[in-house]
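1. Mind looking at a prediction? Sequence and model below.
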Amino acid sequence: MSDAREEILARVRAALADVSPAVEVPAPPRVTPVADLVGLFRERVEDYRATVSRCSSEDLPALVATTLSGLSVVVPGGLGLEVPGSVTDDGLAAVELDAIDAVVTAARVAIAETGTIVLDHAADQGRRAISLVPDLHVCIVREDQIVTDVPDAIALLDPTRPLTWISGPSATSDIELTRVEGVHGPRTLHVIVVA
């Protein structure tokens, strides 16, 4: 160890000598079960200025078509839903993705307590770029994918897969604390919850 480093550490130890030992912090309590997970999820997602729709699996194709009317759309190869006029992503270049208005993906899990959607980029979700470049992200979440809180979601996720956590449209308040949407991803998020 260098003399300079040892000197710095000695000063830190001396400065902390009169600080009382750390207080043991209890683990946070688990969230109590929620009677209406879908309702809580919807409320939290809408708090982020996203749109939430609910439908049956039979009504899903029509709702997606209505939502995307007149827009250019990219879908992942494994989506398993026919989206009229869409382009299937086969490794589109960034400039090609930038020219597309919307993307439709599925989700891996959704968290009611935080209104967060997690993608693990399986075949029905596609690669990360398609969920981040187009201006509108239509994300399909099945009701049985909604869990109560983050620990419940983490238990379902594979840590070796790339994960994208989405809590509303992309937004930042870095510049003069003014909210700006669409800086680091889609400006608009439309979540369709399927019964």
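-> Perfect, thanks for sending it. These figures come from a predicted structure and were not determined experimentally.
2. Every contact and neighbour count from this point should use C-alpha atoms.
-> OK.
3. So which residues of this structure form helices?
-> Shown for the chain, the helices assigned by DSSP state H span residues 3-16, 37-47, 60-67, 94-98, 128-132, 150-156.
4. Can you add mean neighbour count and distance to Ala106 and give the ones you listed back as TSV?
-> What follows is these, written out as TSV (neighbours: other Cα atoms under 10 Å; distance: least, Cα to Cα, whole Å):
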stretch	mean neighbour count	distance to Ala106
helix 3-16	11	50
helix 37-47	20	16
helix 60-67	15	12
helix 94-98	14	18
helix 128-132	21	10
helix 150-156	13	16
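5. Below is an additional structure, to be compared with the one above:
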Amino acid sequence: MSSRDLILDRVRRALADGRRDDTPPAADEAGRDVSYEQAVPRTYLREHGERDVTETVDLLAENLADYRAIVHRTDTTGLPGVIAELLAAHGSSSVLVPPALPEEWLTATEVAQVADRAESTPRELDEVDSVVTACALAIAETGTIVLDGSPDQGRRRITLVPDHHICVVRVPDQVVPSVPLALERLDPTRPLTWISGPSATSDIELDRVEGVHGPRTLEVVLVSGGGDE
């Protein structure tokens, strides 16, 4: 096989849906390329230490707070009241709502609800005070929330423009210990957004500025007792 054929074959394999690695192409007795069937060896550590469910959730809360997210804990019964209190404390007069957000989550608040619409302009989104979403999962070791654009999370931009994001995490069902374990549960074809704390940056003097390219305030509500309902 020439160098040209080798390069073109690697391009074809990179664009294929099958598993692939960087080993040279392999062929079966009929001359068909079967190298895509070779699984990539993954020998790295999948999780750091051993923790039970409670310890994993506690680690998530600790790392979320370390990234300056504000963490709250409640159960499914208390969730509507917590969301109402957070919206009131922020002084919100409007809240952006994904299309499939459970209706009962907002039953305790009278804040005006704004639908997630494709035609909404950035200026219109910027005028909304808060957004409430669910999540795909949360990673304990890194304090990271992952959104995948599902109907209860809405379009990616609705969590990037409003200044205040309230994100609900169902525990323990949506909590995983590590990034490798998270990747096994996530769909790579979805528009994944990984959030570790509120949006922030620092200048050369390390002066921290929040809300530069996303919400200035991230509040995470850990909800127990609800499963995936």
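-> Received the coordinates, thanks. Just so it is clear, the structure is predicted and the values come from calculations on it, not from any experiment.
6. still on that earlier bit, any chance of the helices of the first structure in CSV, plus distance to Ile175 of the first structure?
-> Below are those laid out as CSV (distance: least, Cα to Cα, whole Å):
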stretch, distance to Ile175 of the first structure
helix 3-16, 35
helix 37-47, 22
helix 60-67, 32
helix 94-98, 24
helix 128-132, 21
helix 150-156, 29
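7. between those helices, which one is nearest to His121 of the first structure?
-> Nearest to His121 of the first structure, of all these, is helix 128-132, at 6.5 Å by Cα to Cα.
8. how about the closest one, aligned to which bit of the second structure?
-> Aligned by TM-score structural alignment, helix 128-132 of the first structure corresponds to residues 156-160 of the second structure.
9. aligned partner of Glu46 of the first structure in the second structure?
-> By TM-score structural alignment, Glu46 of the first structure lines up with Ala65.
10. Verify the stated contact: its match with His72.
-> No - if you go by Cα atoms under 8 Å, Ala65 of the second structure and His72 don't touch, sitting 10.1 Å apart.
11. before we move on, back to that, contacting residues for the nearest residue to the match of Glu46 of the first structure once chain neighbours are set aside?
-> Spatially, and ignoring its direct neighbours in sequence, Ala65 of the second structure is nearest to Val71 (6.5 Å; Cα to Cα, 6 or more residues apart in numbering). Counting by Cα atoms under 8 Å, 6 or more residues apart in numbering, Val71 of the second structure touches Ala61, Leu64, Ala65, Glu219, Val220, Val221, Leu222.
12. switch the cut-off to 6 Å
-> Glu219, Val220, Val221 (Cα atoms under 6 Å, 6 or more residues apart in numbering).
13. The first one matches what in the first structure?
-> Alignment note (TM-score structural alignment): Glu219 of the second structure maps to His190 of the first structure.
14. likewise His48 of the second structure?
-> By TM-score structural alignment, His48 of the second structure lines up with Val31.
15. Please apply the same query to Pro191 of the second structure.
-> Counting by TM-score structural alignment, Pro191 of the second structure lines up with Pro162 in the first structure.
16. Which one, of the helices of the first structure, ends up nearest to Gly182 of the first structure?
-> Among the helices of the first structure, the nearest to Gly182 of the first structure by Cα to Cα is helix 128-132 (9.4 Å).
17. average gap between that closest one and the second structure?
-> With mean Cα distance after the TM-score superposition for the first structure, helix 128-132 of the first structure departs from the second structure by a mean of 0.5 Å once superposed.
18. Could you check how far Leu106 of the second structure is from Ala88 of the second structure?
-> According to Cα to Cα, to the nearest Å, Leu106 of the second structure stands 12 Å off from Ala88 of the second structure.
19. Identify the residue nearest the residue nearest to the spatial centre of the first structure in space, chain neighbours excluded?
-> Centroid-nearest residue in the first structure, with Cα atoms, centre = their mean: Ile166, separated by 1.6 Å. Nearest residue to Ile166 of the first structure in three dimensions, chain neighbours excluded: Ile117, at 5.0 Å (Cα to Cα, 6+ apart).
20. Now do the same contact list for that neighbour.
-> Residues counted as contacts of Ile117 of the first structure (Cα under 6 Å, 6+ apart) are Ala110, Trp165, Ile166.
21. can these go into TSV with extra columns for distance to Thr148 of the first structure?
-> Conversion of the contacts of Ile117 of the first structure to TSV gives the following (distance: Cα to Cα, whole Å):
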residue	distance to Thr148 of the first structure
Ala110	9
Trp165	15
Ile166	16
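22. What about these, which are in strands?
-> Of the positions in the contacts of Ile117 of the first structure, Ala110, Trp165, Ile166 sit in strands, assigned by DSSP state E.
23. Val175 of the second structure -> the first structure?
-> By TM-score structural alignment, Val175 of the second structure lines up with Ile146.
24. if I look at the nearest residue to its match once chain neighbours are set aside, how far off is Ile192 of the first structure?
-> Once flanking residues are discounted, Ile146 of the first structure sits nearest to Ala110: 4.6 Å by Cα to Cα, 6+ apart. Computed as Cα to Cα, the Ala110 of the first structure to Ile192 of the first structure distance reads 12 Å.
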